[in-house]
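[1] How does the following fold in three dimensions:
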Amino acid sequence: MTAFRKLGGMFAIILLIIVWAVIVASAAPLVGRWPILLQLPFYLVTGIIWIAPLKPLLRWMETGRWRVEPPRG
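    As a prediction, the model looks like this:
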């Protein structure tokens, strides 16, 4: 089952990157008209923000759970 999760997770990561790249690239004609000092933060933020969904996805790939279990006891 772990191999399935890892394979599925890898496909999900690739899909996430492709979808995010299409979304950001589709904004390029609009953002390209902005001054460079506004474009820079836009592309910095959008270049980092796609990483946020990776943590739960990687956790699921390793453990089979989406959330962290609270400590017992």
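[2] From now on I want contacts and neighbour counts done on CA atoms only, so please keep to that.
    Fine.
[3] which helices and strands does the helix or strand hosting residue 10 pack with?
    According to DSSP states H and E, residue 10 maps onto helix 2-26. Secondary-structure packing of helix 2-26 (3 or more Cα pairs under 8 Å, 6 or more residues apart in numbering; DSSP states H and E): helix 54-63.
[4] Buried ones in the helix it packs on, by neighbour count?
    57-58, 60-61 (16 or more other Cα atoms under 10 Å).
[5] now the other sequence, so there's something to compare against:
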Amino acid sequence: MSIDPRPTYRPSWRKPVGMFMILGLIALWAVLVGSLSGLIGRLPMVAQVPVYVFLGLIWIWILPLKRLLSWMETGRWRGF
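    Got it, this is the predicted structure:
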């Protein structure tokens, strides 16, 4: 009689769904920034950098993905 020491692992459906949501966010972000590129392109270079940093890092990655990744791991939308 042998007891398997490895715990049984059942993959969560949240991870594949979360990955598709991340891809959707990337596509949405690309369309949004692409549509705003004419407006942003008129700004001086010194002003363009903070706009793209805000849109690229804070608005699309840090704020929504923090909760999405938390949901993928724990099943709760609250932060880490």
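[6] mean shift of the helix or strand following the helix holding residue 10 of structure 1 relative to structure 2?
    As assigned by DSSP H and E, the chain's next helix or strand after helix 2-26 of structure 1 is helix 28-31. Taken over the aligned residues, the distance from helix 28-31 of structure 1 to structure 2 averages 0.8 Å (mean Cα distance after the TM-score superposition for structure 1).
[7] residues in structure 2 aligned with helix 28-31 of structure 1?
    Alignment of helix 28-31 of structure 1 against structure 2: residues 37-40, by TM-score structural alignment.
[8] Contacts only, for the most centrally placed residue in structure 1.
    With distances taken as Cα atoms, centre = their mean, the residue of structure 1 nearest its centroid is residue 50 (3.2 Å). Residues counted as contacts of residue 50 of structure 1 (Cα atoms under 8 Å, 6 or more residues apart in numbering) are 16-17, 20.
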